[in-house]
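In: dropping a prediction and its sequence here:
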Amino acid sequence: MNYSRIKTWLLATAAILVCGFTGLSAHADEPFKVAFVYVGPIGDHGWSYQHDQSRVALEEHFGDKVKTTYVENVPEGADAERVIRNLAKSGNKVIFTTSFGFMNPTAKVAKMFPKTVFLHATGYKLGKNLGTYLSRTYEGRYIAGYVASQVTKTNKIGYIASFPIPEVIRDINAVQLALSKYNPEAELKVVWVNTWFDPGKEADAANAMMDQGVDVILQHTDSPAAMQAAERRGKYAVGQASDMSHFGPNAHLMSVIDDWSWYTIHTVQSVMEGNWKSEDFWGGMKEDMILVPSFGPAVPEAVAAHANELITTIKDGSFSPFTGPIKDQSGEITVPAGEVMADKDLAGMNYYVEGVEGSIPH
């Protein structure tokens, strides 16, 4: 987690923090309760793990002024609604629901508990007490696509995809846009596994692609199984959500790391102070919420240097991976030359860009 950013923010808002807690004087001796709902186990070393790291950061920051709760391995559906409702009944003032499939249950429960603030990850439904947040993972995927385009020997890149939702589709597209620019001969092969976390399925998908000549594997699933499979077979892989380098010291090219710590702390403090407002929040490299801290030994120095240059241009806003011209698979222009795709269009992305093989499952 990016402690330097958190420390800077803390210094800038220290006075406000004191006032915020003063505003809670009626219940000053009671901890402010915050809950998290995870689709996978906190030990997945991916998405749920990184969200739980932000929960830990929240406790470290606020100390005994905050009490956190989490529920892991929550299926997307009726069970999610029950879990979220029970957490609201238990007096949690802020509830983070951290998977796309929790959207409808979160929206339903939010209407039942108007005094509780709900934050839903990667969705699009907003309400007076319901906000959404997501990270610009596609920025990291574009960097991964560039690196993959330079290290592949077979020109076959594999992508293990979870579910056909906009977040996953735009990340696949970001990889393809990088491949098309830096190595047009490279092919992107997508395998849908319909799970966020299933090490067996993820390993099978990785092995099947490597059997077909793929020598670089990216993933939008949460276990390190693909990285481990690549390590065993002398291929390359990109880590998801957290630093997965220790699962494949030789295979690891880079990891696209999510750091939710600043957002979690900032949001809870805003609710405490009574100045939180519903919004659709996007955080990326500029906010240090998407990180690519290092590159593996298989990445040539010149490639790592150019990748870092790309990261700098993304952070300072001079470049966006979704800068036109961009075409869909039929060749129709969806983003004109020189324009940057708007967030609302990224949020609803439901098509492959030119170059991606296959079709999106329905």
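Out: Structure's in. What do you need? Numbers count the residues shown, from 1 in each chain.
In: rest of the way, CA atoms for contacts and neighbours
Out: Fine.
In: helices of this protein, residue ranges please.
Out: Assigned helices in the chain, in chain order: 3-22, 47-62, 78-89, 103-112, 137-151, 166-182, 199-211, 225-232, 261-273, 301-315, 343-347 (criterion: DSSP state H).
In: mean neighbour count, these: which tops it?
Out: Across the helices of the chain, the average number of neighbours (mean count of other C-alpha atoms under 10 Å) peaks for helix 137-151, which reaches a mean of 25.
In: take this one as well and set it beside the first:
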Amino acid sequence: MGKTLLGLAGAAVVALSVGAAAAQDKLKVGFVYVGPISDHGYSYQHDQGRLAVEKTLGDKVSTTYVENVPEGADAERVIEQLAASGHKLIFTTSFGFMNPTLKVAQRYPDVKFEHATGYKRAANVATYSARFYEGRTVVGAIAGKMTKSNVIGYIGSFPIPEVVSGINAFTIALREQNPKAEVRVVWVNSWYDPGKEAEAAKALIDQGADVIVQHTDSPAPIQTAQERGLWSVGQSSDMTRFGPKSHLTAIVDDWNGYYVDRVKAVLDGTWKAVDTWGGFKDKMLFLAPYNPAIPADVVALADTIKADIMSGKRHSFQGPVKDQSGKVVIPEGKSATDEQILKMDWYVEGVQGKVPK
């Protein structure tokens, strides 16, 4: 299946998959990415899902992707162009695409839209995400066992609830295993900026961190940790190859099954504007292979925590959970509701600094 490259908007580049059958005989499906598909992280994993759609559904579909789309006016223009050019299902894959997606959807009621990590829906707009925080619970426990300095460096993209809840889930599990450990966060205000991510990793290491965790999309933090001889945790895809000695594991997003199922739903007429939020149990995320240097008892601990999350025996935010001031926010015997997680704008005990406003 060949590809034609066209300019679409600013730095955005669109790749059109062209088959032998006439385009009008196929369902045209569009994907909008905030970063490049070569980021080896978040956008890369979404594009693996697009490729799974092509592989599974073949001549029934024609897919288009647009990469490097800024979260703003450019996003609305790109989404509009996809809708105007005959795409009947459009996936917009970053939180900042939420309002642009809703605006375009109002103008194209016959087009179906799916927005990743957002919370606003409409008759023709569905939402979907993965419970990334579940993975952060497991890696938090691993970090608690592996740190020697008791300082964990955490590189954040933007202080939205998805990222803040991940920091908190990580910290709760970290301190369950190692009450002396603390988390220091550097915000880079970008999803993908290898230079900023590397500098953030260096700054955290200089502050004493011996484990680097990220909620950003490039492998630069892994490479920096490898250069310094320290541990790291990857984001969105298996980043082992960028720091095989450093990389403990990664929280890997798996969109393949979801994308195939949703495209099939359009093809067979069963698509509905629903909200999907899946975790380990739903196979929307998994952990990359563990570093062989992790002791067997730590691997066993991680596997047990993951199994308990999948069975419902454990929740990432099961009380008592205290905020930085020591106030009990989630009482003993209770777990955070989805609504609480989706609005989380505060840090738990053990995280240094304040959430940026």
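Out: Received, thanks. This is a predicted model, so every value here is computed, not measured.
In: ok, back up a step: distance to residue 95 of the first structure added to the helices of the first structure, as CSV?
Out: Putting these into CSV (distance: least, C-alpha to C-alpha, whole Å) gives the following:
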stretch, distance to residue 95 of the first structure
helix 3-22, 19
helix 47-62, 11
helix 78-89, 8
helix 103-112, 9
helix 137-151, 22
helix 166-182, 21
helix 199-211, 28
helix 225-232, 30
helix 261-273, 10
helix 301-315, 30
helix 343-347, 22
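In: so residue 236 of the second structure sits right up against residue 42, yeah?
Out: Yes. Taking C-alpha atoms under 8 Å as the contact criterion, residue 236 of the second structure and residue 42 are neighbours in contact, 5.1 Å apart.
In: among the helices of the first structure, which comes closest to residue 247 of the first structure?
Out: With C-alpha to C-alpha, the closest approach to residue 247 of the first structure among the helices of the first structure belongs to helix 225-232: 5.7 Å.
In: tell me what angle the closest one forms with helix 199-211.
Out: Between helix 225-232 of the first structure and helix 199-211, the angle formed by their directions is 50 degrees, by axes from the mean of the first three to the mean of the last three C-alpha atoms, to 10 degrees.
In: re the thing from before, overlap in contacts of residue 236 and residue 42 of the second structure?
Out: The contact sets of residue 236 of the second structure and residue 42 overlap at 217, 253 (C-alpha atoms under 8 Å, 6 or more residues apart in numbering).
In: show me what residue 141 of the first structure aligns to in the second structure.
Out: Aligned by TM-score structural alignment, residue 141 of the first structure pairs with residue 136 of the second structure.
In: pretty sure its match sits against residue 165.
Out: No. With contact defined as C-alpha under 8 Å, residue 136 of the second structure does not count as touching residue 165 (9.2 Å).
In: quick one on the thing from earlier: find the residue closest to the match of residue 141 of the first structure in space, skipping its chain neighbours.
Out: Closest residue in space to residue 136 of the second structure, ignoring its immediate chain neighbours: residue 170 at 4.8 Å, by C-alpha to C-alpha, 6 or more residues apart in numbering.
In: what lines up with the one you found in the first structure?
Out: In the first structure, the residue equivalent to residue 170 of the second structure is residue 175, according to TM-score structural alignment.
In: ditto for residue 303 of the second structure
Out: Using TM-score structural alignment, residue 303 of the second structure sits opposite residue 308 in the first structure.
In: try residue 210 of the second structure
Out: Looking across to the first structure (by TM-score structural alignment), residue 210 of the second structure lines up with residue 215.
In: how about residue 124 of the second structure?
Out: Residue 124 of the second structure maps onto residue 129 in the first structure when the alignment is built from TM-score structural alignment.
In: so where in the second structure does stretch 10-20 of the first structure end up aligned?
Out: Per the alignment by TM-score structural alignment, stretch 10-20 of the first structure matches no residues in the second structure.
In: any idea how many residues pack against residue 90 of the first structure?
Out: Burial of residue 90 of the first structure is recorded as 11 neighbouring residues (other C-alpha atoms under 10 Å).
In: wait, what's in contact with the equivalent of it over in the second structure?
Out: Alignment note (TM-score structural alignment): residue 90 of the first structure maps to residue 85 of the second structure. For residue 85 of the second structure, the contact set (C-alpha under 8 Å, 6+ apart) is empty.
In: translate residue 276 of the first structure into the numbering of the second structure.
Out: The criterion is TM-score structural alignment: under it, residue 276 of the first structure has residue 271 as its aligned partner in the second structure.
In: leaving out sequence neighbours, find the closest residue to its match.
Out: For residue 271 of the second structure, the nearest residue in space outside its immediate sequence neighbours is residue 265; the separation is 4.6 Å by C-alpha to C-alpha, 6+ apart.
In: ok, now residue 165 of the first structure?
Out: Residue 165 of the first structure sits nearest to residue 350 (C-alpha to C-alpha, 6+ apart), 7.5 Å away.
In: what is the neighbour count of that neighbour?
Out: 16.
In: residues contacting it?
Out: Remark: with contacts taken as C-alpha under 8 Å, 6+ apart, residue 350 of the first structure is in contact with 165, 166, 169.
In: in TSV, list those residues along with distance to residue 22 of the first structure.
Out: As requested, the contacts of residue 350 of the first structure are arranged in TSV below (distance: C-alpha to C-alpha, whole Å):
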residue	distance to residue 22 of the first structure
165	42
166	42
169	45
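In: pull up the gap between the closest residue to residue 125 of the second structure other than its chain neighbours and residue 58 of the second structure, please.
Out: Setting aside the residues directly before and after it, residue 125 of the second structure is nearest to residue 113 in space (C-alpha to C-alpha, 6+ apart), at 4.7 Å. The gap separating residue 113 of the second structure from residue 58 of the second structure is 21 Å, by C-alpha to C-alpha, to the nearest Å.
In: test my guess that residue 140 of the second structure contacts residue 167.
Out: No. In this structure, residue 140 of the second structure is not within contact of residue 167 by C-alpha under 8 Å, at 9.1 Å.
In: contacting residues for the corresponding residue of the first structure for residue 287 of the second structure?
Out: Using TM-score structural alignment, the partner of residue 287 of the second structure in the first structure is residue 292. Residues touching residue 292 of the first structure, when contacts are defined by C-alpha under 8 Å, 6+ apart, comprise 140, 254, 255, 256, 257.
In: for the first one, give me its contacts.
Out: Put plainly, it is residue 140 of the first structure. For residue 140 of the first structure, the contacting residues are 256, 290, 291, 292, by C-alpha under 8 Å, 6+ apart.
In: the first one maps to what in the second structure?
Out: Right, the one you point to is residue 256 of the first structure. Under the alignment (TM-score structural alignment), residue 256 of the first structure maps onto residue 251 of the second structure.
In: right, and its match touches residue 235 too?
Out: Yes. Applying C-alpha under 8 Å, one finds residue 251 of the second structure in contact with residue 235, separated by 5.5 Å.
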